[in-house]
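>>> Have a look at this prediction, sequence included:
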Amino acid sequence: MSILIAIAVLVGILCLACLLLTLAVVRRLREHTKLIDALYEAVDLGGLGGAASGGVPVGELVGDFAATTVDGGRVRRDVLPEGTVVAFLSPDCAGCHEQLPELASWAAGQDRSRVLAVVDGRSGDPAPLVSTLSPVAQVIVEDAPAQVADAFKIQSFPTFCQVGAGGRVLATVRRVSRLPAGSAA
């Protein structure tokens, strides 16, 4: 009987060791995933410290613009609140649709006045993007000319910019999850 107990204890110790090893491997894989994502982001940006999508460089002032949201609100560069996040999306962009649920979820926890979604109305049907984001963000649908996208010098979608009061770019990223920690919006 004591041999059976010894074997059971040994098997239990081996199972516990295996479980701890598995948890350590999972933790390490998560760390590597974050590092790989950061590497892809750096390559996407054209090197470390660059502006994503050819946009206005960090620290520079966005070009002047004035636009109307889908619910009739007016938005101008000089009245953007500190920490406003501007999301540039296109209906025919697979990456935009992939990040849409994360963007909507993230924006739901923010002050709506500090989240601005600019949807390219020149390509595809903007309605799905507009209907998803309207409850949680100010939404602008841009037809030609694309005044807001031009002011930010956006060349590809999706792009997310965080701006300070008056329109100075604080951060430009390609993924919602890459927005600066503690961002106001």
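Nice, thanks for sending it over. Numbers count the residues shown, from 1 in each chain.
>>> use CA for all of it now, contacts and neighbours both
Fine.
>>> helices or strands up against the longest helix seen in the chain?
In the chain, with assignment by DSSP state H, the single longest helix is helix 2-44. For helix 2-44, not one helix or strand is in contact under the criterion 3 or more Cα pairs under 8 Å, 6 or more residues apart in numbering; DSSP states H and E.
>>> Just after that helix, pick out the following helix or strand.
The helix or strand immediately downstream of helix 2-44 is strand 66-68, counting by DSSP states H and E.
>>> Quick one: list the elements packing against the following helix or strand past that following strand.
Remark: after strand 66-68, the chain's next helix or strand is strand 74-76, criterion DSSP H and E. In terms of contacts (3+ Cα pairs under 8 Å, 6+ apart), strand 74-76 is packed against strand 66-68.
>>> name the helices or strands packed onto the strand it packs on?
Checking 3+ Cα pairs under 8 Å, 6+ apart, strand 66-68 ends up next to strand 74-76, helix 147-152.
>>> now that strand, how far from the chain's geometric center?
Between the centre of strand 66-68 and the centre of its chain there are 23 Å (Cα atoms, centre = their mean, to the nearest Å).
>>> And for stretch 80-95?
8 Å.
>>> and it, which residues are buried?
Neighbour-count burial for stretch 80-95 flags 80-92, 95 (criterion: 16 or more other Cα atoms under 10 Å).
>>> Is residue 64 in contact with residue 151, as I believe?
Yes: using Cα atoms under 8 Å, residue 64 is in contact with residue 151, at 6.2 Å.
>>> what touches both of those two?
The contact sets of residue 64 and residue 151 do not overlap (Cα atoms under 8 Å, 6 or more residues apart in numbering).
>>> second one coming, line it up with the first:
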Amino acid sequence: MAYLVALMVLIGLLSALNLLLSVGVIRRLREHSVELATLRSGGTTSDRGLLPLGDVALPDGSPIGEFAAVTVDGESVTLGGLGDRPLVGFFSPSCTPCKEQLSAFVEFAASRPGGRDTRLAIVVGTSEESAETVERLSPVTTVVVESEGGPIQKAFGVTGFPAFILSTDGLVAASHYQLHAVIDRDAALLSATR
């Protein structure tokens, strides 16, 4: 009988331990789910805390900071030199969502009116790791390679990748981590000017 009581106590303790571990695992899985959703959306954590989905650059209506950079072709580029309604894209060669949206950006940039000089792509990384991305972007857009936290990223307030920004009159007209959101705003602005 004593063995039966000891066995029941042991089973009870093991069950309580199992329950405690299960609660801890479930809580950690919830934390990971939030972090994973943020990373997939291109959002990051910063000194402002966890950014809302889509908030990877300056919000709509914000003034864009001044910048000057040199393209991969050796030419100078500034925001003012990109025309009336420039499209800007930020990519990182190590970013999976960047790779997924790169083809759509190239396709849209090739079909967008205004020519190559009204589009700017910033590839964040070293020249070696950025070479393939630069090669795909160069035929349809002006390309700059800069290191993490570079001057163009600071001017646009970029905190995650990819980031797509549409500018009008030195202000952000649209910014998002999904290209289609910026394409929709670009189409609306184009039809409003006709």
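Thanks, I have the structure now. On a predicted model such as this, the values are computed, not experimentally measured, just so you know.
>>> picking that back up, so which of the buried residues of stretch 80-95 of the first structure are in strands?
In strands, defined here by DSSP state E, the members of the buried residues of stretch 80-95 of the first structure are 84-89.
>>> want to throw these into a markdown table with distance to residue 157 of the first structure?
Formatted as a markdown table, those follow (distance: Cα to Cα, whole Å):
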| residue | distance to residue 157 of the first structure |
| --- | --- |
| 84 | 18 |
| 85 | 15 |
| 86 | 12 |
| 87 | 9 |
| 88 | 6 |
| 89 | 6 |
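>>> Widest-spaced pair of the residues you listed?
84 and 89 (16.0 Å; Cα to Cα).
>>> now, which of the ones in strands among the buried residues of stretch 80-95 of the first structure sits nearest residue 128 of the first structure?
residue 89 (11.4 Å).
>>> got a list of contacts for stretch 41-50 of the first structure?
Applying Cα under 8 Å, 6+ apart, the external contacts of stretch 41-50 of the first structure come out as 51-53, 57, 174.
>>> give me that answer again for 7 Å
Applying Cα atoms under 7 Å, 6 or more residues apart in numbering, the external contacts of stretch 41-50 of the first structure come out as 51-53.
>>> Now distance to residue 125 of the first structure and neighbour count too, for those residues, in CSV please.
Shown next, in CSV, are these (distance: Cα to Cα, whole Å; neighbours: other Cα atoms under 10 Å):
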residue, distance to residue 125 of the first structure, neighbour count
51, 28, 22
52, 25, 28
53, 22, 21
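>>> distance of residue 7 of the second structure from residue 18 of the second structure?
Between residue 7 of the second structure and residue 18 of the second structure the distance is 16 Å, computed by Cα to Cα, to the nearest Å.
>>> swap in residue 93 of the second structure?
Taken as Cα to Cα, the span from residue 93 of the second structure to residue 18 of the second structure is 43 Å.
>>> Ok, residue 148 of the second structure next?
Separation of residue 148 of the second structure from residue 18 of the second structure (Cα to Cα): 44 Å.
>>> who's in contact with stretch 62-80 of the first structure?
Stretch 62-80 of the first structure is touched from outside by 56, 138-141, 147-148, 151-152, 165-169, with contacts defined as Cα under 7 Å, 6+ apart.
>>> Let's have those in a markdown table, adding distance to residue 42 of the first structure.
Compiled in a markdown table, these are given as follows (distance: Cα to Cα, whole Å):
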| residue | distance to residue 42 of the first structure |
| --- | --- |
| 56 | 17 |
| 138 | 29 |
| 139 | 29 |
| 140 | 29 |
| 141 | 29 |
| 147 | 28 |
| 148 | 25 |
| 151 | 23 |
| 152 | 20 |
| 165 | 27 |
| 166 | 27 |
| 167 | 24 |
| 168 | 22 |
| 169 | 18 |
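>>> Spit out the contact partners of residue 150 of the second structure.
Taking Cα under 7 Å, 6+ apart, we find residue 150 of the second structure in contact with no residue.
>>> Brilliant, that's me finished.
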